[in-house]
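sequence and predicted structure, then a few things I'm wondering about:
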Amino acid sequence: MGFISSASLASLMPAAMLLITIEIVIASYKAFASEWTKTLAIGNFIINLLWICLISIFVINPAIIQHAVASFFASIFQKAPEDIYGQVRWIIIGIGLATIVTTAIDAFAGFRKHEKSDPSI
């Protein structure tokens, strides 16, 4: 019994794998770059924007949680499965929003790093 529906996860997996690959390439470039260029800051912004889109799709999808999980937790906490399903949904939304906020902060931090490393600005 998995927590997340495998069909929902499988539909998002190709996009996630592509973003992970691009993220590895950008991270390796960041490691060897002596300073942040405008191109690197824009690339970092675009990859973070794509992550925000993917996380938003993941969080908005109502079929992401398997109903068996809600029934399992309902039996443990002696509540109705509908109550547990709603609470688990809010936890996923909270985690997704926290991830989106930190990703947005990282995207704009890249532009600040570029401004600090570029003496012409």
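Here it is on my side, so go on. Residues are numbered from 1 along each chain as shown.

going forward, measure contacts between C-alpha atoms and count neighbours the same way
Will do.

which strand or helix spans the residue minimising distance to the centre of the chain?
By Cα atoms, centre = their mean, the mean C-alpha position of the chain lies nearest to Ile55, the distance being 4.2 Å. Using DSSP states H and E, Ile55 maps to helix 38-60.

and whichever helix or strand comes after that helix, how far out from the chain middle?
Beyond helix 38-60 in the direction of the C-terminus, DSSP H and E gives the next helix or strand as helix 67-77. Counting by Cα atoms, centre = their mean, to the nearest Å, helix 67-77 is centred 26 Å from the centre of its parent chain.

next, the one to line up against it:
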Amino acid sequence: MADIKYKIDGVMTKLATFKQSFRNQKKAFAYQASIADLESTMDELSDKEQILMYSSVGDKQIDFLADILKLDDDQKDKLEDLSFEEISEHVNYIVERIMGKTDKEIKEDAEKAEQEESGLTEQ
């Protein structure tokens, strides 16, 4: 089981350590399931409810990061100063690492997705 060191600039002053443990995998699964539940109802929601749903997703992401990285209240509060996209990128990276992907695999997947996306926009 690998120890993974991670730091969110502007939020943390030191590297946090988390593991590719079953405990953290369960937390990642629970996070993903809660997001899937919210997204599955998206079409049924009013505009106002969709806005509130996005806010709820952000809160779930912040709670997940705070739990895995063992952030204190001040650090957790600083996460709210990041953009939704930045928070999502941190969450996605950590989930992928917990699920066993290496930095190299994550980078390759991101490059592949970017190429596919740019290929779609060129057509």
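Nice, thanks for sending it over. What you see is a predicted model, and the numbers here were worked out from it, not measured in a lab.

please work out the TM-score for the two chains.
Once the chains are overlaid, their TM-score stands at 0.37 when taken by TM-score structural alignment, normalised by the length of the first structure; 67 aligned residues with a Cα RMSD of 3.8 Å.

re the thing from before, list the buried ones in the helix holding Ile55 of the first structure?
Judged by neighbour count using 16 or more other Cα atoms under 10 Å, the buried positions of helix 38-60 of the first structure are 38, 40-45, 47-49, 51-52, 54-56, 58-59.

tally of neighbours for Glu117 of the second structure?
For Glu117 of the second structure, the count of nearby residues is 11 (other Cα atoms under 10 Å).

surely Thr103 of the first structure touches Cys53?
No - counting by Cα atoms under 8 Å, no contact exists between Thr103 of the first structure and Cys53, whose distance comes to 10.8 Å.

picking up where we left off before, distance of the residue nearest to the centre of the first structure from Phe108 of the first structure?
As judged by Cα to Cα, to the nearest Å, Ile55 of the first structure and Phe108 of the first structure stand 18 Å apart.

which residue is nearest the middle of the second structure?
To find the centre residue of the second structure, average its C-alpha atoms and take the closest one (Cα atoms, centre = their mean): that gives Val91, at 1.6 Å.

any idea how far Phe29 of the second structure is from it?
Separation of Val91 of the second structure from Phe29 of the second structure (Cα to Cα) stands at 12 Å.
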